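In: Turn this into a model:
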Amino acid sequence: MKRLTIDLANLPDEGKQIEGELPPEIFDLPKDDAQPAGPLSFELHVQRFGSELLFTGSLSAPFEFTCVRTLHPFVQTIEVPSAAISLEIKESGSIDATDAVREEVLIHFPTDPRCDDADEPQQCEIDPRYLAVDKPGEDAVETPPHAEGDDRWSALDALKNTDSDR
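Out: I've put the predicted structure just below:
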C-alpha cells in the first residue's frame, strides 16, 4: 500500500477496521533530520460522522535519530497507541489520509532524542572532553591590559555609581 485512501462509497455506517503498512518514503524528511528506519504500521477504525471521517487506533514507525548527548545514531520506534485523527469530508469518492497519519507520527518525535530511549538502549553519557567542569581551572590566557586613555566602560560605571547613591 503506497497511500492510505478510504473509499467513502464502500464505507459501512458502523465503520470498518483497517490495518497495514505505508512505505517510509511518505515521511520525506530533510537529510539532516531523523530518517525513517522502516514502514509506518497502522491499526485503525474508520467511521463517518456527517461531514467528518474519524480514524482511531494505533500507529508506529521506527526512526533513526542522532543522540543530542553522544551524537551517535540510534533507532527509536515512535508509537501512538491511541491516535485520533479527524478529516473533513469535502466531496464524495475517496479520501487520502496518508498526510494526516504521517503528521500524527511526526508530532510525537522527541524534542531532544537520547540514545538511552532507543529501542535497544545505549549508554548515554557526554564525553568528558566536552564538559567545561572537567577542564583545568587555569589556562594560559592572560588578561589584556586596558588601553591607555581609552576606558570606554567608565561612562557606564559612573551611571551605576549614581544609581546606587539614591
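In: only C-alpha atoms for contact and neighbour calcs from this point on.
Out: Noted.
In: Run through who's touching the longest helix seen in the chain.
Out: Using DSSP state H to assign secondary structure, the helix with the most residues in the chain is helix 154-164. By CA atoms under 8 Å, 6 or more residues apart in numbering, no surrounding residue is in contact with helix 154-164.
In: Quick check: which element contains the residue nearest the centre of the chain?
Out: Nearest to the mean C-alpha position of the chain, by CA atoms, centre = their mean, lies residue 109 at 3.1 Å. Counting by DSSP states H and E, there is no helix or strand that carries residue 109.
In: Does it touch residue 78 like I think?
Out: Yes - in this structure, residue 109 is within contact of residue 78 by CA atoms under 8 Å, at 6.9 Å.
In: ok, the nearest residue to residue 117 once chain neighbours are set aside to residue 56 distance?
Out: Distance criterion CA to CA, 6 or more residues apart in numbering; nearest residue to residue 117, sequence neighbours excluded, is residue 76 at 7.1 Å. Distance of residue 76 to residue 56, computed by CA to CA, to the nearest Å: 23 Å.
In: So these two - more neighbours on which side?
Out: Neighbours were counted for residue 76 and for residue 56 using other CA atoms under 10 Å; residue 76 has more, 24 against 17.
In: a helix runs through that one, doesn't it?
Out: No - counting by DSSP: H, G, I helix; E, B strand; the rest coil, residue 76 falls outside a helix, being strand.
In: for comparison, sequence B:
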Amino acid sequence: MSKKLIIDLATLPDEGKAVAGELDPTLFDLPQGDARPVGPLEYDLYIQRFSSELLLTGRLSAPFEFTCVRTLHPFVQTVVVEPAAVSLEIADGAEIDASEALREEILINFPSDPRCDDADEPQQCEIDPRYLAVDKPVDDAVETRPRAEGDSRWAALDVLKNTDSDR
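Out: All right, here's what the predicted structure looks like:
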C-alpha cells in the first residue's frame, strides 16, 4: 500500500491508461474527534492527458468511522465516489502527485449528517425517547434544563412591535 499516487507523464501513453490500487489511510490526516479512516483509499481510475490537463475518471472509495448525529454511536460507512472525475493542471515537471486531489474528492463527499442507518451494516437509528420533549414521561431520570422567566432580551423587540402598530 503506497502513501502517494505519482503519475509519470513521460511514460503515460497518448491514449491514457488504467490504474488501480490503494493509498494509506494516514493520507486523510483528520483532526481528533472527527471521522476516522478505518481502511485505505481504494482507486480504480483511467488517466488521460489533454494538453495542459490531466483527467482521472473512475471510482474512489474509503471506509470511515463516523458518529451518528441521532444516537451518538460510532458506525462504519464507506464513502464511495462513482463516477469520480478529477482534473489536475499539468505544471512543469515529469511527475504529478494526485494523492491530495483524491483525498479531497473523498472528503467533500462525506455525509453532512452521518446516521447509523446509512452504515455499511445499518443499525437501529432512533433517538432515546428520554431526551425528547414531546410526550416525555414525568418519572424519567433526565433533568429538564431550567428556563429563564421573562427573557429581557426580547423586551426591546416588543417595544418596536408596539410602536409599529400605533402607525
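In: what do we get in the second structure for the residue nearest to the centre of the first structure?
Out: With TM-score structural alignment as the matching criterion, the partner of residue 109 of the first structure in the second structure is residue 110.
In: I'd say its match and residue 80 touch.
Out: No - using CA under 8 Å, residue 110 of the second structure is not in contact with residue 80, being 9.3 Å away.
In: show me where the first structure has helices.
Out: In the first structure, the helices defined using DSSP H lie at 98-106, 154-164.
In: Name the residues that touch the first one?
Out: If I follow you right, that is helix 98-106 of the first structure. 3-5, 26-27, 59-61, 78-80, 83, 85.
In: mean per-residue distance, that helix to the second structure?
Out: Compared with the second structure after the fit, helix 98-106 of the first structure shows a mean deviation of 0.3 Å (mean CA distance after the TM-score superposition for the first structure).
In: any idea how far that helix is from the chain center?
Out: In terms of CA atoms, centre = their mean, to the nearest Å, the centre of helix 98-106 of the first structure is found 13 Å from the chain centre.
In: right, and out of the contacts of helix 98-106 of the first structure, which lies closest to residue 165 of the first structure?
Out: residue 78 (60.0 Å; CA to CA).
In: Next up, the contacts around the closest one.
Out: Taking CA under 8 Å, 6+ apart as the criterion, residue 78 of the first structure is in contact with 60, 61, 62, 63, 105, 108, 109.
In: if you set the cut-off to 10 Å instead, what comes out?
Out: Going by CA atoms under 10 Å, 6 or more residues apart in numbering, residue 78 of the first structure touches 40, 59-63, 105-110, 119.
In: would you turn these into JSON lines with distance to residue 158 of the first structure?
Out: Shown next, in JSON lines, are these (distance: CA to CA, whole Å):
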{"residue": "40", "distance to residue 158 of the first structure": "65"}
{"residue": "59", "distance to residue 158 of the first structure": "64"}
{"residue": "60", "distance to residue 158 of the first structure": "63"}
{"residue": "61", "distance to residue 158 of the first structure": "62"}
{"residue": "62", "distance to residue 158 of the first structure": "61"}
{"residue": "63", "distance to residue 158 of the first structure": "58"}
{"residue": "105", "distance to residue 158 of the first structure": "57"}
{"residue": "106", "distance to residue 158 of the first structure": "54"}
{"residue": "107", "distance to residue 158 of the first structure": "52"}
{"residue": "108", "distance to residue 158 of the first structure": "53"}
{"residue": "109", "distance to residue 158 of the first structure": "51"}
{"residue": "110", "distance to residue 158 of the first structure": "49"}
{"residue": "119", "distance to residue 158 of the first structure": "60"}
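In: Tally up the residues packed near residue 139 of the first structure, please.
Out: Per other CA under 10 Å, the neighbour tally for residue 139 of the first structure reads 7.
In: quick one, what contacts it?
Out: Going by CA under 10 Å, 6+ apart, residue 139 of the first structure touches no other residue.
In: Give me the distance between it and residue 130 of the first structure.
Out: From residue 139 of the first structure to residue 130 of the first structure the distance is 16 Å (CA to CA).
In: now do residue 9 of the first structure
Out: Distance of residue 9 of the first structure to residue 130 of the first structure, computed by CA to CA: 61 Å.
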